[in-house]
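Novice: okay, sequence plus prediction incoming.
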Amino acid sequence: MSYLKDFPNPEGYFGEFGGAFLPPELEPHFAEINHAYRTLARSGDFLNELRYIRKHYQGRPTPVYYAHNLSRSVGAHIYLKREDLNHSGAHKLNHCMGEALLAKHMGKRKLIAETGAGQHGVALATAAAYFGMECEIHMGEIDIAKEAPNVTRMKLMGAQVVPVSFGGRSLKEAVDSAFQSYLSQADEALFAIGSVVGPHPFPLMVRNFQSVVGIEAREQYLEMSGGELPDHVVACIGGGSNAMGMFAGFIEDAQVQLNGVEPLGRGTKLGEHSATMTYGKPGMIHGFKCMLLADAEGNPAPVHSIASGLDYPGVGPEHSYLKTTERVAYHAINDDAALDAFYQLSRTEGIIPALESAHAVAWAMKHGRENPGTTILANLSGRGDKDIDYVAREFGHG
């Protein structure tokens, strides 16, 4: 039995979570995407082209780095998978190049997507430029203001950035807006979902495209350690693509504890955080079933995080399943701790992390202090260039 081959099932379910709940007019388009992916994922030509892109364009493999100064200050051994060194600055390009290559083989001419922190938008704009496609990115007005450098990068690469001004004006509404736009363009466009969320087959596809992170990290760590595996592997969780990519490399290593870190934000009241795994219940959002933060009427609730890429009321269905099986432990880190980790990693290692990634670093620091000598491999899923203006303006230089 192989976990990655057995999950999800053919209908896209991880246990009770997942599926595809779609408007009738989109059902044939998602069936086409599923068929194309299932066919191309086994094609030598497709896989060889993707490998070429990863090596010669993205700059993979990204390194694993032993954070010696941070480790010394914490008292544990902290290693970082440097996805911040992946071209475009985060893990997102791993699945964006895969989705764009899929779109090319399907004869599509346009890519449509949502973005929160802007990293998925930048990555998809990068992929669209590479393949000569049009690109349309929907982004909440709040995130456009917070992540101005990424908006500039998307526009420089030719993407149309669509401001979303309704509701909470953040990631959930960006997804709503992108879905609505895709409805009228599905014949010629691919909706390149930006995480392990959405209707089947996207949680499967994005996980598999991102699994290169965990596969590389496991091999690199074994080489660095002389054949030992880390005690803990940790990654931040919003929708959860960087985490599922990282976990994929270690999911069958029972001796390795897998840890997902979500945003506790400013507090425990609904609307003050985005801690879906801690406070959510099973529910429906954007065409799939997952753990969900919902209001009294059962609708997706308002959420908050200092990290724009994590402020989503749902989470990937595979994460929801892995919580029920207890294969992954899920933790919550608040804004203050994430911000402290942002400053600490910048000053001890000269590495400025994305605010999203800082949640994983914060947990590694906390757990390391409480468990001296332990080994922790954290996925540094993105760099903080996009966040420095916002952090300096709102919080100063620490």
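Specialist: Structure received. Numbers count the residues shown, from 1 in each chain.
Novice: could you use CA atoms for every contact and neighbour count after this?
Specialist: Noted.
Novice: next structured bit after the one helix or strand residue 137 maps to?
Specialist: In this assignment (DSSP states H and E), residue 137 forms part of strand 134-140. Using DSSP H and E, the next helix or strand after strand 134-140 towards the C-terminus is helix 141-146.
Novice: that following helix: which residues count as buried?
Specialist: Using 16 or more other C-alpha atoms under 10 Å as the test for burial, helix 141-146 gives 141-144, 146.
Novice: take the one below as the second:
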Amino acid sequence: MLRRLWKTRAIRAKISFAHMLSSSHHAMYDVLVKHSYMMVFEPSTHKTEINGGDMSGQITMKSECSCIELEQRKQSQSVALFDAIPAVLSPENGCRRPRARWRFSMILLAMFLLMEAMLAGCAMPRSFKRRVQGNRQSAASKSVNVSTTGSAYSPLIPGAPAGSNTLDIFPCKQSSGSPCPTLVYVHGGSLMRGDKRSVGSMPDLMNRNGFCLVSLNYPVYGRPVNGLIEQQMSALSSATAWLEANLSKIRPSCTMKGAAMIGHSAGAYLAALTATSPRYRATADSYQKLILNDSNWYTGKVRRYKNSLATIFGQSAMSGSGKNSLLAEWVPAELVRTSCPKKSSPTDVMIMYSTQRPEKQQAEIRSFASALNDCRAFNAYLSAHSYDHKGMHKSIGEPESSTGAAILAALKR
């Protein structure tokens, strides 16, 4: 440890801590740093400028929460190291000049042990704890809170949180006449969290305008698990099949004829996979319209999100072959290029996005719309809005909301 410190030519450290002395006691420690062999310090109440060898520096300690800084600066070579030391280690300060290098080494060791003990024993400021401990949680480490109410559309996947296999139905207010077409909502949450309760004002907006709303859960764990995307896509397929078989029985005012699917963020990505992947073509056939609300995981540019890909798809997705497999199986733009479905009539796809996104991301979203239109099975069009990412969902159903108006127009066209 000491050898490594001695050999370090550039030392800069900034450490915040609480000094375990009374609030009225202040101390200043001036430190001489000589790369390759020594460090000397002594207590004083004033600031001393020391020139020795090719660098110098200082440590300042205050009571309560303050700073310690070691900062070395290039100094003049004209003042010899041992000529500078006596000016600091003066007799009136009660210090004696070391007679051997090992004494300097012992002082250095004692200083670092003192700092370590003080850091361990004091209450550090919250900001410092964040920097040292990294207590900011990523999406993959946050706990999940899944609602368990509603109807179960399939058996619970072993290990999945209770409620991951449920959906809520919000029937329209229509009491006579033809049943209302259904809009199926797929929530967002970075594929790791989220819940069907995050519907905001959508139920009221849909019901007032002659639509039923279904909001479904799918497996989320708060962490990556093997086969995560397969589990989630399987859940969408199972929920769709259950609705086809049971919705009109338990809610006679609702029908899956002319049904549409809407997804926000990660939910939009899953909805796009439903539309473009050959694996889920039977599920896609149940929906005449798709609404993809503000995601940018549609194209091969998703490869730049290395940390997210490693979290969701595993480290194998980072290799050359892994990236190619990822593109072929889980990137909607690539899927539609390689396996355009054959349909008698195209599926309408409205792609909503926030104009607050970087221009590169907006360009990728437009590129995905073009890829869909190159395949005659889709009729894709764009819908841009000034809300931020969260606002793209929360604004739906609010007074004078452009997102709500766009969704109603898409459903009625």
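Specialist: Thanks, I have it. Fair warning: this is a prediction, and the values are worked out from it, not measured in the lab.
Novice: TM value for the aligned chains?
Specialist: Comparing the two superposed chains by TM-score structural alignment, normalised by the length of structure 1, the resulting TM-score equals 0.31, with 185 aligned residues with a C-alpha RMSD of 5.9 Å.
Novice: just checking, what packs against the strand holding residue 137 of structure 1?
Specialist: In terms of contacts (3 or more C-alpha pairs under 8 Å, 6 or more residues apart in numbering; DSSP states H and E), strand 134-140 of structure 1 is packed against strand 110-115, helix 119-131, strand 160-164, helix 171-183.
Novice: now the strands for structure 1?
Specialist: Using DSSP state E, the strands of structure 1 run over 13-14, 17-18, 64-66, 77-82, 110-115, 134-140, 160-164, 189-191, 232-236, 257-265, 281-285, 288-292, 328-334, 375-380.
Novice: and the longest helix for structure 2?
Specialist: Criterion DSSP state H: the longest helix present in structure 2 is helix 228-250.
Novice: packing partners for it?
Specialist: Counting contacts by 3+ C-alpha pairs under 8 Å, 6+ apart, helix 228-250 of structure 2 packs against strand 254-264, helix 266-276, helix 281-284.
Novice: now do 10 Å
Specialist: strand 151-152, strand 166-170, strand 180-186, strand 212-216, strand 254-264, helix 266-276, helix 281-284, helix 306-313 (3 or more C-alpha pairs under 10 Å, 6 or more residues apart in numbering; DSSP states H and E).
Novice: just the strands from structure 2, written as ranges.
Specialist: With DSSP E as the criterion, structure 2 has strands spanning 12-19, 27-34, 38-44, 55-61, 64-71, 73-74, 151-152, 166-170, 180-186, 212-216, 254-264, 289-293, 347-354, 378-385.
Novice: dump those to a markdown table, plus distance to residue 326 of structure 2 and mean neighbour count.
Specialist: Rendered in a markdown table, the data for these read as follows (distance: least, C-alpha to C-alpha, whole Å; neighbours: other C-alpha atoms under 10 Å):
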| stretch | distance to residue 326 of structure 2 | mean neighbour count |
| --- | --- | --- |
| strand 12-19 | 42 | 17 |
| strand 27-34 | 53 | 22 |
| strand 38-44 | 54 | 18 |
| strand 55-61 | 52 | 20 |
| strand 64-71 | 47 | 18 |
| strand 73-74 | 50 | 12 |
| strand 151-152 | 31 | 16 |
| strand 166-170 | 29 | 21 |
| strand 180-186 | 22 | 26 |
| strand 212-216 | 26 | 26 |
| strand 254-264 | 21 | 23 |
| strand 289-293 | 21 | 26 |
| strand 347-354 | 22 | 23 |
| strand 378-385 | 23 | 18 |
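Novice: and residue 374 of structure 2, how far from residue 270 of structure 2?
Specialist: When C-alpha to C-alpha, to the nearest Å is applied, the distance between residue 374 of structure 2 and residue 270 of structure 2 equals 21 Å.
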